[in-house]
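Q: quick one, structure for this:
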Amino acid sequence: MSDSALSAQAPSVPPLSHPAARLDAALVWLMALTCGLVVANIYYNQPLLAAIGRTFHLSDSSASLVATATQIGYTTGMLFVVPLGDMLERKRLMLLMLLGATACLALAAFAPSFAVLAGASVLLGICSAVPQLLLPMAAHLAPEADRGRIVGRIMSGLLIGILVSRTVSGYVGAHLGWRAMFEIAAGLMLALLGLLAWRLPQDRPNFAGSYGALMKSILTLTREQPALRRSAMVGGLLFAAFSVFWTTLAFFLEGPAYRYGSDVAGFFGLVGAVGALAAPLAGKAADTRGPDFAIGVGILLALVSYAVLGLGGYSLVGLVLGVILLDVGVQAAHISNQTKIFSLVPEARSRLNTVYMTGYFTGGSIGSVAGGLAWTHAGWPGVCLLGAAFAGAAYLVSRFYGRQ
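A: Below is the predicted model:
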């Protein structure tokens, strides 16, 4: 690895050493809880969009801009704030972001206009990038032999937070109103802030350059680490396959094959929780058999899932089985990819995660758009073929791209 990849590290800064702090079981579970509660901030608004539109007298398409604003904020935070985890003390940075998230949620709860709510949503997305700082921190503190298992356990909290947040938000919104959900979330962030201030250890990075040098080093790392590029591409392609399915599922369930309502689509989100439960197992497999093995298994499961969905998706049993296989496969590969990249340049884990997650979410966005087009022009068979094509492309990249 050349010195340019670390971009202006001062000579007086000591090399990265094994951390003095230890990850006990209670701290790992607190990190998992933190990831779940913080990432939920991004998804609370989705079941509330119709109610928000009624409050501010907006069309459905205009109200949906709240969800878009939050996602834009999250991507911005991932690109421009998460790399600071290699430059600033991570605990302090995360506490500041949680304080900001608390303020943004409170502002959203009492927003007098839609413009204020949209602005608060952008800032909330930025401040909710905490999990992408916490995962590199956990990878740094974890013993090398247990890194995959610990990252997998923490990721399971994040995945459960994504899945459960929509269900909780819909229930609260229906019974207490949409503003109440943001009030409750603000209280949760404040409580979490106190817990982390008390329990989270300090984690000092050793990057001593400027912010400009830090951002420039992201490009250097991307150029000089083929394994990082490969993981980002594989992760993005698998998340595209994942997004193809979840973007079109509600249309399929409401169509002539099932004629179900949106409540059944929500049930399939809970079925997807199996993927979250599989995350620690994937991390353990990455520790014992190597991340490439676990990534290969994940890709294989994704391919099999689309065969099941294409051939048996018109029966409820086949559809449920396909969902489970897809979620387990994608999450297994995702955990293993992160375990792999965190071992590349230990002092640059936040920046490595930025590159990987940018590729991951880019793939998801492409999959969502492509899935909608496939459904419109080719129906369910087209959706399944497209999802399988993305998974097949992930296999080709993992097998042939950037290998000596």
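Q: from here on, contacts and neighbour counts on C-alpha atoms
A: Fine.
Q: which helices and strands does the helix of greatest length in the chain pack with?
A: In the chain, assigned by DSSP state H, the helix with the most residues is helix 349-400. Packing partners of helix 349-400 (3 or more Cα pairs under 8 Å, 6 or more residues apart in numbering; DSSP states H and E): helix 65-80, helix 131-141, helix 211-224, helix 226-254, helix 291-312, helix 316-342.
Q: those: which one's closest to Leu123?
A: helix 65-80 (6.0 Å; Cα to Cα).
Q: the following helix or strand past that closest one - contacts with which helices or strands?
A: As assigned by DSSP states H and E, the chain's next helix or strand after helix 65-80 is helix 90-109. In terms of contacts (3+ Cα pairs under 8 Å, 6+ apart), helix 90-109 is packed against helix 114-127, helix 131-141, helix 178-199.
Q: pipe the helices and strands packed on helix 349-400 into a markdown table and attach mean neighbour count and distance to Leu123 per row.
A: Output for the helices and strands packed on helix 349-400, formatted as a markdown table (neighbours: other Cα atoms under 10 Å; distance: least, Cα to Cα, whole Å):
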| stretch | mean neighbour count | distance to Leu123 |
| --- | --- | --- |
| helix 65-80 | 21 | 6 |
| helix 131-141 | 23 | 16 |
| helix 211-224 | 17 | 20 |
| helix 226-254 | 24 | 25 |
| helix 291-312 | 23 | 34 |
| helix 316-342 | 24 | 26 |
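Q: in a markdown table, list these along with distance to Ser368.
A: Listed next are these as a markdown table, based on distance: least, Cα to Cα, whole Å:
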| stretch | distance to Ser368 |
| --- | --- |
| helix 65-80 | 13 |
| helix 131-141 | 22 |
| helix 211-224 | 25 |
| helix 226-254 | 5 |
| helix 291-312 | 16 |
| helix 316-342 | 15 |
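Q: relative to helix 131-141, how tilted is the longest helix of the chain?
A: Computed by axes from the mean of the first three to the mean of the last three Cα atoms, to 10 degrees, the angle separating helix 349-400 from helix 131-141 equals 90 degrees.
Q: alongside the first, I'd like the structure of this one:
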Amino acid sequence: MKPPPRLSRALLALLACASGVSVANVYYAQPLLDAVAADFAITPAVVGGVVTATQVGCALALLFVVPLGDIVRRRRLMLIQALALIGALMIITLAGNATALLVGMLGAGLFGTAMTQGLIAYAANAAGDNERGRVVGTTQAGVFIGLLLARVVAGGISDIAGWRSVYAFAATLMLGLAAMLWRALPDLPVHANHMTYRHLVASMATLIRDERVLRVRGLIALLMFAAFNVFWSALVLPLSAAPYRFSHTAIGAFGLVGVIGALAAGRAGRWADQGHGERTSALALVLLIAAWLPLAYMGASMWWLALGIVLLDMGGQAIHVTNQSLIFRTRPDAHSRLVGAYMLFYSVGSGLGAMSTTMTYARYGWDGVCALGAGVSGLALLFWAVTARRAPCVDTCVVAGSVR
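A: Down below sits the predicted model:
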């Protein structure tokens, strides 16, 4: 008989919503940079440091804060992180100079990322073995939707009441969320409370060294997120120029098409629960490659662009959820460190994709960008094929909890 689920639908919905609200704090700044630059009388080149500050915060969170979930009770940890995030958002709201602004943005990136990844690790830990993929998929769908909606919400509120009101709204929202999480989340036990903090952080390198599933899935994620950023970092360049000359709001709205990709997250998680993680990976990587064909025809019709975005996001989300589902099965006592180490691969891939695509566009145009994206996606499929052949029993073994 199939074991009963350990997470109620209401609690799972709360975790998904909380993940989306938390991650949004990291991305509110992107459509507001021109308004921020005008408010502080700084150049567009310098205001890019706002986004850099949030990304530095993200990296610090993955290395030094997210792993704490393995030695500190997650319910209490998330309350502390939520309060710290509210403080960072208020610093941004009230910032009187660029230094205060950057400090607040660093805190938003740090604690927004820590909250988001902590919620995913909590969901994985609270879920039963028979539902972990579905639970992670649903929570990750919340993250994906929150990321996409953040830009739209920030732009809308800013147009009505100014950019500072975005962060005042975000702080109020996080305060209500913190109260809901404190009341609703069960206080789960800690698996590794015997570890010191120094040992905890150092053990992330040990996990990468010892856990083959983490290494393989991390490298697949690196290539997948590189392909993602090849597209999203370059899209604004042709759409803001002739003959389109779209506004930043209109360009950001194309991201909403990708919400359809969130539907792939839950389904991929269920397939991983059923032992089909490798088959799901293969299908998702094929979708990722196929997406670049309609994207290359963007000049013929915006419908091709929309189709390409749907395929790209469906493939990417399916890979991301499958990766996490398989990784979380390897070490039940280290979910926070596993998600922190895995997301480090994501950060590297995102950076490489963003840097390479602007140089490619400058020299080869949009066709060059699509060729680069297809090449990186093809490399991900090739890497999967080689590693899957070397470990043909991975699905069955991981479901049994025996793969390293």
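Q: export the helices and strands packed on helix 90-109 of structure 1 to TSV and tack on distance to Leu214 of structure 1?
A: Converted to TSV, these look like this (distance: least, Cα to Cα, whole Å):
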stretch	distance to Leu214 of structure 1
helix 114-127	19
helix 131-141	15
helix 178-199	26
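Q: so for Ser156 of structure 1, which of those helices sits nearest?
A: Proximity to Ser156 of structure 1, assessed across those by Cα to Cα, is greatest for helix 131-141 (11.6 Å).
Q: counterpart of the closest one in structure 2, which residues?
A: The aligned range for helix 131-141 of structure 1 in structure 2 is 116-126, by TM-score structural alignment.
Q: repeat that for stretch 353-362 of structure 1.
A: Taking TM-score structural alignment, stretch 353-362 of structure 1 hits residues 339-348 over in structure 2.
Q: now do stretch 213-226 of structure 1
A: Using TM-score structural alignment, stretch 213-226 of structure 1 pairs with 199-212 in structure 2.
Q: likewise for stretch 379-394 of structure 1?
A: Going by TM-score structural alignment, stretch 379-394 of structure 1 sits over residues 365-380 in structure 2.
Q: okay, buried residues for that stretch please.
A: 365-374, 376-380 (16 or more other Cα atoms under 10 Å).
Q: trace Gly104 of structure 2 over to structure 1, please.
A: Taking TM-score structural alignment, the alignment pairs Gly104 of structure 2 with Ala120 from structure 1.
Q: leaving out sequence neighbours, find the closest residue to its match.
A: Cys104 (5.3 Å; Cα to Cα, 6 or more residues apart in numbering).
Q: what sits against that neighbour?
A: Residues counted as contacts of Cys104 of structure 1 (Cα atoms under 8 Å, 6 or more residues apart in numbering) are Ala120, Ser121, Leu123, Leu124.
Q: any idea what Gly329 of structure 1 aligns with in structure 2?
A: In structure 2, Gly329 of structure 1 lands on Gly315 (TM-score structural alignment).
Q: I figured Arg200 of structure 2 hits Val65, correct?
A: One correction, residue 200 of structure 2 is Leu, not Arg. No. At 10.5 Å, Leu200 of structure 2 does not count as touching Val65 under the criterion of Cα atoms under 8 Å.
Q: can you tell which of the helices and strands packed on helix 349-400 of structure 1 is closest to Gly364 of structure 1?
A: helix 226-254 (4.3 Å).
Q: for the closest one, what is the distance to the chain centroid?
A: 12 Å (Cα atoms, centre = their mean, to the nearest Å).
Q: separation between the match of Gly329 of structure 1 and Gly258 of structure 2?
A: 11 Å (Cα to Cα, to the nearest Å).
Q: so for those two, which residues contact both of them?
A: Common contacts of Gly315 of structure 2 and Gly258 (Cα under 8 Å, 6+ apart): none found.
Q: dump the residue contacts of the spatially closest residue to Phe345 of structure 2 that is not a sequence neighbour.
A: Take Phe345 of structure 2 and drop its neighbours on the chain: the residue closest to it by Cα to Cα, 6+ apart is Leu222, 5.0 Å away. Residues counted as contacts of Leu222 of structure 2 (Cα under 8 Å, 6+ apart) are Phe345, Tyr346, Ser347, Val348, Gly349, Ser350.
Q: check the alignment and tell me where Leu222 of structure 2 lands in structure 1.
A: Under TM-score structural alignment, Leu222 of structure 2 pairs with Gly236 in structure 1.
Q: do you know how far that match is from Met357 of structure 1?
A: For Gly236 of structure 1, the distance to Met357 of structure 1 - Cα to Cα - is 8 Å.
Q: ditto for Ser113 of structure 1
A: 33 Å.
Q: okay, those two: which has more neighbours?
A: Met357 (22 against 11; other Cα atoms under 10 Å).
Q: for Val355 of structure 1, see how far away the closest residue to the more buried one other than its chain neighbours is.
A: The shortest distance from Met357 of structure 1 to any residue other than its chain neighbours is 7.1 Å, reached at Ala232 (Cα to Cα, 6+ apart). Separation of Ala232 of structure 1 from Val355 of structure 1 (Cα to Cα): 7 Å.
Q: nearest to Ser169 of structure 1, of the helices and strands packed on helix 90-109 of structure 1?
A: Comparing these by Cα to Cα, helix 178-199 comes nearest, at 6.3 Å.
Q: now do the closest one: everything it contacts.
A: Residues outside helix 178-199 of structure 1 that contact it (Cα under 8 Å, 6+ apart) are 27, 34, 37-38, 41, 44, 48, 51-52, 91, 95, 98-99, 101-103, 105-106, 108-110, 169, 172-173.
Q: what subset of these is buried?
A: 27, 34, 37-38, 41, 44, 48, 51-52, 91, 95, 98-99, 101-103, 105-106, 108-109, 169, 172-173.
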